[in-house]
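J.: Pasted the sequence and its predicted model underneath.
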Amino acid sequence: MPPFLAAVAAIIGPQHLLTQPQDTAAYALDYRRRYQGLPLAVALPGSTAEVAALLQLCQAHQVAVVPQGGNTSTCGAATPDASGRQLVIGLRRLNRLRAIDTANDSITVEAGMTLAQLQQLAADAGRLFPLSLASEGSCQIGGNLSTNAGGLAVLRYGTMRELTLGLEVVLPDGRVLHQLSALRKDTSGLDVKQLFIGAEGQLGLITAATLKLFPLPTAHATAWLGVAGSQAAIALLSALRQAFGDRLTTFEIMSQACQQLLDKYHPGQLPFIQPWAVLVELSDSGDSQALQQQLVDWLATQTLGDGVLAHSEAERQRLWQLREAMSETQKRDGPSIKHDIGVPSSAIPVFLAECEAALTRAFPGVRILAFGHAGDGNLHYNISFTRPDNADLFEDEDSVNAIVYELVYRHQGTLAAEHGVGQLKGHWLQRYQDPLALQLMRSIKQLLDPQGLMNPGKWLSALGDE
């Protein structure tokens, strides 16, 4: 064994160092199978002290580090390159509950805990951790923080940035930032933990977090509604906010093309197919039946298409399963050019109309699948063509992206609303981000990681030198 790897094994134990191709293969390929790397090895530390020792060792030997959680990134943010010289640090062994304080509604967990495990810990304590993602069974808290994940309940609870009270982070030189405070108010200087949320492991390695908990809702009112168009959907969103305030937890939209695709692979499960479908959920304390009746009474005053209300938890879960099946159904149907974009909710209808017109002019026969979290303006806007098997789909990717992103930024939006930037979108970020913001990002990277060893090849690297 080479001296460097022998030193790694001495820190974490030989059984936690993976070097054989059959053992490292799962860490070398991204979720969408677009990026294939070749790691030097995979290290699985079991404590913050071991992570700190690893980063000190890597800096001394000039070995680059790729932090990896559940490996659910859709933009190659956690994939090593093909050089065979980057050490993947997997966090699955850092999965402990450190503290839970129900009086303060806070919980401290390690970064390798899966989101589903954290949700269950909160529920067992009679509390809610509201982040909810389709990948929650495998994605890890460190990855959620590193991409500032949002998911299905941002409308009410916010992204991971809003859900985070404190962090523990190992810096590239091995020093440990201890900021696991559970305070909600602290004006003692700059809030430095915010640097690491959304940084995709390029400034340091998050090892633990203190997060907000909320009262566990006891009442839900969930409805699948049909509307005549995206403008009607956004008008409904505004009216629901006015009527129900922060009890409106979720507002999801799905185009007719998405509904037709779901019906193709899940026949008989959709309640109906309309120009647009909306999944609405209210949550509160008290009794579900009373909340459901409030929603029914209010909907009776609106002009809508078909609608279905969930009268039981089983019916509620069936409606949610339809929404959560969309991404996997599209993957099953074939490749697509995916966009994780965000625009102000009020701009969604005009963006959709303008972008469809522009793409149709440029690519006759284009198929657009638009769905997502309209309550916070985050759309999954995915493109495929009618050509057989979409064989040459990605040859057109840059041209498609240029059209989509130009319109996104015309409407004051973003090209990365919740999945991060990774190695997929760095050059686009450089084109559209404010130049001064880019300069500040480069300066922070240089300050914290002057040797460029933390997750190289991702978007901060793509920004280049000033």
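T.: The structure has been received and is ready for your questions. Numbers count the residues shown, from 1 in each chain.
J.: contacts, neighbours, all on C-alpha from now
T.: OK.
J.: where do the strands sit along the stretch 51-200 of the chain?
T.: Ranges of strands in the stretch 51-200 of the chain, per DSSP state E, counting those that start in this stretch, are 64-68, 86-90, 97-101, 106-110, 127-128, 164-170, 176-179.
J.: export those to a markdown table and tack on distance to residue 201 and mean neighbour count?
T.: Converted to a markdown table, these look like this (distance: least, C-alpha to C-alpha, whole Å; neighbours: other C-alpha atoms under 10 Å):
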| stretch | distance to residue 201 | mean neighbour count |
| --- | --- | --- |
| strand 64-68 | 6 | 26 |
| strand 86-90 | 11 | 24 |
| strand 97-101 | 22 | 14 |
| strand 106-110 | 15 | 24 |
| strand 127-128 | 27 | 20 |
| strand 164-170 | 10 | 25 |
| strand 176-179 | 14 | 16 |
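J.: For the ones you listed, give me JSON lines that also has distance to residue 355.
T.: Below are the strands of the stretch 51-200 of the chain laid out as JSON lines (distance: least, C-alpha to C-alpha, whole Å):
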{"stretch": "strand 64-68", "distance to residue 355": "35"}
{"stretch": "strand 86-90", "distance to residue 355": "39"}
{"stretch": "strand 97-101", "distance to residue 355": "46"}
{"stretch": "strand 106-110", "distance to residue 355": "42"}
{"stretch": "strand 127-128", "distance to residue 355": "38"}
{"stretch": "strand 164-170", "distance to residue 355": "35"}
{"stretch": "strand 176-179", "distance to residue 355": "44"}
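J.: Got another one to weigh against that:
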Amino acid sequence: MTDIHQQLLSRLEPVLDATQIITDEARRLAYGTDASFYRMVPQIVLRLDNLSQVQQVIALCAELHVPYTYRAAGTSLSGQAVSDSVLITLSDQWRGHRIEANGLKITLQPGVIGADANRYLAPFGRKIGPDPASINTCKIGGIAANNASGMCCGTAQNSFRTVNGMTLLLTDGTVLDTRDEASTAAFHQSHSHLLAEIEALRDDVQANPALKEKIQHKYRLKNTTGYALNALTDFQDPIDIIEHLMIGSEGTLGFIADITYNTVEEHPHKASALLVFDSIEEASEATAVLARTPVSAVEMMDGRAMRSVADKPGMPEFIARLDLEAAALLVESRAGSEEALLSQCETIMHSMAAFTIIESVPFTSEPTTVNTLWAIRKGMFPAVGAVRETGTTVIIEDVAFPVADLAKGVRDLQALFEQFRYDEAIIFGHALEGNLHFVFTQGFDTQTEIDRYGAFMDAVAELVAVKYQGSLKAEHGTGRNMAPYVELEWGKDAYQLMQRIKRVFDPQGLLNPGVIINDNPKAHITHLKPMPAADPRVDRCIECGFCEPVCPSRTLSLSPRQRIVLYRELQHRRRQGQTAEAKALEEVFNYQGIDTCAATGLCAERCPVGINTGDLIKQLRTEKYQRFTPIARWTANHFATTTRLVKTGLGSAHSAKSLLGEARLTRISDRLHRLSQGRTPQWLPELPMMNRHQLSQASSTQSHGERKIVYMPSCASRTMGQQSDNPDTRSLTEVTLSLIEKAGFDVIIPETVNDLCCGMPYDSKGMQAPARQKISQLEDSLWEASQHGRYPVLIDTSPCAKRSLEHFTKLMHIVEPVGLVLHYLMPHLTLKRKQETIMLHITCSSRRMGLEHEMIELANACASRVVVPEHIQCCGWAGDKGFTTPELNAASLSPLKAQIPDECTRGFSNSRTCEIGLSHHSGIPYESILYLVDEVAH
């Protein structure tokens, strides 16, 4: 760490909590990584909770003249969120929102994920205007700071056009609320000089007709290159100008502490069609015609782009037959009613009568087909990423041509791909705005490759900005990647105007230096990110961060993206023979990367290329815990004995509680857990009683003929009963048998049930041999019990059901509790809904099995109000980590307690172990949803 950063650190330590300051090398590297292909390792990473803390930090940075950079989600592609100085990141305390005027406006803090904003607005039939492809991950701070748009947003609904006001923090520590008269009046008094400079900028533009015309021309296109100079032509009031200059400023002018959007209508009825033409020229001409019809989106895809997804599941067969000259348009129309939508679709297709459509999928609203069509478009970026060579990165650029020049622009881009040997490059984009994305792979491990990329970007800049007078950045922001070309695109006068804007707002030049304004003509090929091979399971990772919102350990240790970053570095050091450096990083990674990973696989659901980081972690655990293999093998071979020992342990724990008292036992347990460095399980007051219900094959019933269900209780259900303070003292096995009997089904209990297990306890620790042994044994037993798949099989805990579905090779219908009730029991039951508010936890295994909506449906059939808490995708219990690594469970469930309504006294889920942690961190008991169903069923 440099001397000046050490001074800053000493000043920060008294004003921030130690957990908010990250200075160790490994985590600085991990937290400093974003989605771009640049690497700059910050000296200090800060995780700030509120505006006051940001003010304190930037005041110290100004005093010591230390540069700093703001970051929200880090999904930016152009290098605008990396720093080699101070990186200020947002904690989860920046998620506030406020809906006004019946949904016509929404105020959002910068840490709100874009998709969450739309979820808040959904009951009002509204949404925010920007719709970037990363909306499930990117945050409002980045959406506004980059003026992000998307497939339907265009230029009319981006942040610049829909902003209604904001609270911003200037570099001198001043807070300005542009919606508040008192705040703006005070600002006029305190910052009259700054306002005068803004007015001078405005007047200089007005006095320069050529410059004014240049600005107006540039914003007829989609354009995020440089600062939003249209703020100086579209507005007169300097406060309005400041507000709109902040949009798209990429964190180089100030900090947006919150923003109010004018929302847009979310039409309830939508239809999509895929139209294929024999050439780019035909598709471009069709786009010009479609622009005059009621379309909401027109996505163009060239022949190579279509070919890149031809082998994906569910794709229309004709895609594989298309030649590279073909081009497709994915068209969407939206309306307020089905009748209006049908009329619009007819109008659109009538406008295409003069064109030859060689293949098509006609307009449809059928969800599966619509999702398939959009999967074509959304699958193109990952399709390139999935086939790239190890060590290369995927680069996606976005440019905009005047729509009249779209076809010629595409042809010229394709010629550049051939000239610079980017044979895998594909083109797709938002045709209505002439906005095209092109994706290609690039290595930066040799100077020859760097030079090739540099020459290619020079040629692209000349083509787009000079030949066609287009935009080098239509929606991804300037960043470091296009900073050297801003003057080329805009010209000297406009660039000098941008330099003046930067000086007005950031006179010390401390705020995100090198982004947008950069004097280094080689900035775009400086600080390039290495992508060394690490493991085939994760080598395809492009470090986009799409995985992060669903990771239960992201606030405790690392996210999947960050785990991969550190593992790549660890493997690189090992290959380079950097023994000491590798050893130091390995010690950090053991806890940060391996021990605190839940390995649930939720990351794979969000990853564009399907990477399950948990698979890597399980393999590393195999290596780490191999000395315990003999113990694991013994427990697998003597599983009935093992479960009896667990039951004995539960009984002993509750005996100790009676003897010592809850408080004393908790203190002793916590101390032993710390002294043993996590090897001793932590006792929790919510630890279940042992299950005294004896379940064996003798529990099978034979009174309902062919209506039979095989019941396989998980080892957790067989050993654990209810927590001691729960009014219903029955075990889950008793409740399940009661409910099945009410529905009039016989129960078949497998032979040697107490010796059966799906292998999850072994698999989660990377012990693959005993895991395979147990899942194979379970499959054989259930195959016999179900009479070779004749009867459905209930596995009463969702993680065990999911593992069985994934690993069984014989055809059986496996269900967990929700599937059992909805698909088998419900037709034979009458449910009397309780007037009660309940909490519902949807386990990560249920999410991965696609059961989220079914769980909510069942809960709503049983209770008058169902609350599914926000920001909890996984509880972090992760097998037994709630006992051994309780901080993971605590971090994952930290948002839970505050979301429980006062009138709510209990919660439900479908995993016995998860329910322990949920009860502990919520303050209310959680139990299987089967208890609720049994309670209301008749």
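T.: In hand now; what should we look at? Nothing here was measured: the structure is a model prediction, and the numbers come from that model.
J.: Among the strands of the stretch 51-200 of structure 1, single out whichever gets nearest to residue 292 of structure 1.
T.: When the strands of the stretch 51-200 of structure 1 are compared by C-alpha to C-alpha, strand 127-128 sits nearest residue 292 of structure 1, at 20.5 Å.
J.: mean per-residue distance, that closest one to structure 2?
T.: Strand 127-128 of structure 1 differs from its equivalent in structure 2 by a mean of 1.7 Å after superposition (mean C-alpha distance after the TM-score superposition for structure 1).
J.: now the strands: where do they sit in the stretch 601-750 of structure 2?
T.: 708-712, 746-748.
J.: so where in structure 1 does the first one end up aligned?
T.: Residues of structure 1 aligning with strand 708-712 of structure 2 are absent, taking TM-score structural alignment as the criterion.
J.: Determine the set of other helices and strands touching that strand.
T.: Under the contact definition 3 or more C-alpha pairs under 8 Å, 6 or more residues apart in numbering; DSSP states H and E, strand 708-712 of structure 2 sits against strand 746-748, strand 793-795.
J.: can I assume residue 277 of structure 1 sits in a strand?
T.: Yes. Per DSSP: H, G, I helix; E, B strand; the rest coil, residue 277 of structure 1 lies within a strand segment.
J.: give me the number of residues near it?
T.: Residue 277 of structure 1: 27 surrounding residues under other C-alpha atoms under 10 Å.
J.: And it, what's its match in structure 2?
T.: Under TM-score structural alignment, residue 277 of structure 1 pairs with residue 328 in structure 2.
J.: With adjacent residues omitted, what lies nearest to its match?
T.: Distance criterion C-alpha to C-alpha, 6 or more residues apart in numbering; nearest residue to residue 328 of structure 2, sequence neighbours excluded, is residue 276 at 4.2 Å.
J.: Map the one you found onto structure 1.
T.: Residue 276 of structure 2 maps onto residue 226 in structure 1, by TM-score structural alignment.
J.: helix or strand for that match, which one?
T.: Residue 226 of structure 1 belongs to strand 219-227 when assigned by DSSP states H and E.
J.: What is the longest helix belonging to structure 2 packed up against?
T.: The longest helix of structure 2 (DSSP state H) is helix 639-660. Applying 3+ C-alpha pairs under 8 Å, 6+ apart, we find helix 639-660 of structure 2 packed against helix 715-719.
J.: Try it again at 10 Å.
T.: On a contact count with 3 or more C-alpha pairs under 10 Å, 6 or more residues apart in numbering; DSSP states H and E, helix 639-660 of structure 2 meets helix 629-637, helix 662-675, helix 715-719.
J.: quick one: that helix aligns where in structure 1?
T.: Counting by TM-score structural alignment, helix 639-660 of structure 2 falls onto no part of structure 1.
J.: How about stretch 860-878 of structure 2?
T.: Structural correspondence for stretch 860-878 of structure 2: none found in structure 1, per TM-score structural alignment.
J.: Then stretch 587-596 of structure 2?
T.: Residue span in structure 1 matched to stretch 587-596 of structure 2, by TM-score structural alignment: none.
J.: Can you give the distance of the strand holding residue 226 of structure 1 from its chain's centre?
T.: The chain centroid and the centroid of strand 219-227 of structure 1 are separated by 24 Å under C-alpha atoms, centre = their mean, to the nearest Å.
J.: The longest helix of structure 2: how far from the chain's middle?
T.: Chain-centre distance of helix 639-660 of structure 2: 40 Å, with C-alpha atoms, centre = their mean.
J.: in that helix, what counts as buried?
T.: Buried residues in helix 639-660 of structure 2, counted by 16 or more other C-alpha atoms under 10 Å: 639-640, 642-643, 646-647, 650-651, 653-654, 657.
J.: does the match of residue 277 of structure 1 really touch residue 279, like I thought?
T.: Yes. Assessed by C-alpha atoms under 10 Å, residue 328 of structure 2 is found in contact with residue 279 at 8.7 Å.
J.: roughly how far apart are residue 423 of structure 2 and residue 417 of structure 2?
T.: 6 Å (C-alpha to C-alpha, to the nearest Å).
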